[in-house]
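Chemist: quick one: sequence and predicted model below, then my questions.
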Amino acid sequence: MKYKKTALWIFLAAGSAGLVFIFGAVPGKSAVPPQAEIVQPAPEQTGQKPELPQQEPESAEPESGPAAPAPEMASAHFEMAEYQCDCAGLCDGWPARMNPVLLERIEALREYYGLPVVITSGVRCESRNTEVGGVAWSFHKRGDAADLYCPGVAVGDLAQTAKDLGMNVLPYYASGYIHVEV
């Protein structure tokens, strides 16, 4: 029995030493030694008011350089780039000009709902139109059509509103967007 108690004490001592080695501290003791309190010297009594540190004047220009030019807007809520051909460089992006009447009516659609309207396809070059399976007489090639959707608005409701605003509409219910043209 005497050897069992001795073995137990050796085991406990070795375990404690292992904890100190692993954690760098004895259980129940703080591993961080107490720091001496640092006392700041009192400022000299000169009778003068203390001065605030000088701040560097703010630069008139942002650090990242001059601001980018504002994008060309098609209307209040749409940039012209949203209507640009997305053929990845097969054309200059503008094989035709967008019809201003179409732009006004799409803006009216956006105003009606007060929600963003996402243009998925605007003007198309011949190559892009063929790539997406567009018909040979596509209004997209003339700048007279756009495909769009409005998150949170059902395709049928969006189609009816577009029709009420004077656009010809082809709803694509399964794909979740409408084709509008003038």
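Modeler: Yes, it's here. Numbers count the residues shown, from 1 in each chain.
Chemist: C-alpha only now, for contacts and for neighbours.
Modeler: OK.
Chemist: just give me the longest helix of the chain.
Modeler: Across the chain, the helix with the greatest residue count (assigned by DSSP state H) is helix 2-23.
Chemist: residues of whichever helix or strand comes after it that come out buried?
Modeler: Once helix 2-23 ends, the next helix or strand along the chain (criterion: DSSP states H and E) is helix 100-113. For helix 100-113, burial by neighbour count (16 or more other CA atoms under 10 Å) applies to 102-103, 105-110.
Chemist: and residue 179, that's in a strand?
Modeler: Yes. Assessed with DSSP: H, G, I helix; E, B strand; the rest coil, residue 179 lies in a strand.
Chemist: what residues are up against the residue lying closest to it once chain neighbours are set aside?
Modeler: Spatial nearest neighbour of residue 179, chain neighbours left out: residue 147 (4.3 Å); criterion: CA to CA, 6 or more residues apart in numbering. Residue 147 makes contacts with 119-122, 177-180, as judged by CA atoms under 8 Å, 6 or more residues apart in numbering.
Chemist: how close does residue 147 get to residue 161?
Modeler: 15 Å (CA to CA, to the nearest Å).
Chemist: need the nearest residue in space to residue 177, chain neighbours excluded.
Modeler: residue 149 (4.7 Å).
Chemist: ok, second structure coming up, stack it against the first:
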Amino acid sequence: MNRRQLLLLSLGLMVTGIQPACASTSTFWDQPRRLWMKREVRRGVWEEVNEIYHQNGRLQWSGYERICRILRDVHTGTAVQMTHTLLDILCGIQGWFSMHGIHLPIIVTSGYRSEKTNEDAGGVRDSAHLRGGACDLYVEGVPVE
């Protein structure tokens, strides 16, 4: 199983695992969608965002824009509109951690990449990073395994 399949499986399990036992129709995805992320943009210089990007069935532009900014190509300074699917996957990951008592930001190591940055990083030619659809990340103290 590759990393993408694992993330999608985890997201699916999380969504089904947090359905309320009562008759309420409210789910995790009906709540405001917030992302808390940090990124080292230059050696020793960190940026942080903790914003709602989706609420009441609608994109919240100010939060979405700040999230896209932290996911920019830090080598060129170029930011793009990141896919909503990616942000929902990140929100699901963070929600899963939160359900298990881990309340920490996602540390972003790479988001959008320009073609040159992607080439320099050894990325594949049709990488989702080039389209604003990928993010490399970790959560402090949580082993990759």
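Modeler: Great, that's in hand. Being a predicted model, the structure only gives us computed values, none of them experimental.
Chemist: TM between them?
Modeler: For this chain pair, the superposition-based TM-score is 0.49 by TM-score structural alignment, normalised by the length of the second structure; 81 aligned residues with a CA RMSD of 2.5 Å.
Chemist: related to what we said a few turns ago, reformat the buried residues of helix 100-113 of the first structure as TSV; add distance to residue 23 of the first structure.
Modeler: Shown next, in TSV, are the buried residues of helix 100-113 of the first structure (distance: CA to CA, whole Å):
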residue	distance to residue 23 of the first structure
102	72
103	70
105	71
106	68
107	67
108	69
109	67
110	63
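Chemist: how many residues are close by the residue nearest to residue 177 of the first structure?
Modeler: Look at residue 149 of the first structure: counted by other CA atoms under 10 Å, it has 20 neighbours.
Chemist: same check on residue 13 of the second structure?
Modeler: Neighbours of residue 13 of the second structure (other CA under 10 Å): 13.
Chemist: what ranges do the strands span in the second structure?
Modeler: For the second structure, strands defined by DSSP state E occupy the ranges 33-42, 45-55, 58-59, 106-110, 136-138.
Chemist: mind listing what's buried along the first one?
Modeler: Counting neighbours by 16+ other CA under 10 Å, one finds that the buried residues in strand 33-42 of the second structure are 33-41.
Chemist: quick check: angle from that strand to strand 45-55?
Modeler: Here strand 33-42 of the second structure runs at 160 degrees with respect to strand 45-55, directions being taken by axes from the mean of the first three to the mean of the last three CA atoms, to 10 degrees.
Chemist: show me what strand 33-42 of the second structure packs onto, helices and strands only.
Modeler: The helices and strands touching strand 33-42 of the second structure, judged by 3 or more CA pairs under 8 Å, 6 or more residues apart in numbering; DSSP states H and E, are strand 45-55, helix 61-70, helix 84-99, strand 106-110.
Chemist: change it to 10 Å
Modeler: With contacts taken as 3 or more CA pairs under 10 Å, 6 or more residues apart in numbering; DSSP states H and E, strand 33-42 of the second structure sits against strand 45-55, helix 61-70, helix 84-99, strand 106-110, strand 136-138.
Chemist: for residue 8 of the second structure, which of the ones you listed is the nearest?
Modeler: helix 84-99 (7.6 Å; CA to CA).
Chemist: could you give the angle of the closest one to strand 33-42?
Modeler: 100 degrees.
Chemist: quick check: buried residues in helix 84-99 of the second structure?
Modeler: 87-97.
Chemist: next, the angle helix 61-70 makes with that helix.
Modeler: 90 degrees.
Chemist: and helix 84-99 of the second structure with strand 106-110, angle?
Modeler: Using the same axes, to 10 degrees: helix 84-99 of the second structure against strand 106-110 is 140 degrees.
Chemist: what is helix 84-99 of the second structure packed up against?
Modeler: Against helix 84-99 of the second structure (3+ CA pairs under 10 Å, 6+ apart) you get helix 3-17, strand 33-42, strand 45-55, helix 61-70, strand 106-110.
Chemist: save those as a markdown table, and put in distance to residue 116 of the second structure too.
Modeler: Shown next, in a markdown table, are those (distance: least, CA to CA, whole Å):
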| stretch | distance to residue 116 of the second structure |
| --- | --- |
| helix 3-17 | 24 |
| strand 33-42 | 17 |
| strand 45-55 | 23 |
| helix 61-70 | 19 |
| strand 106-110 | 14 |
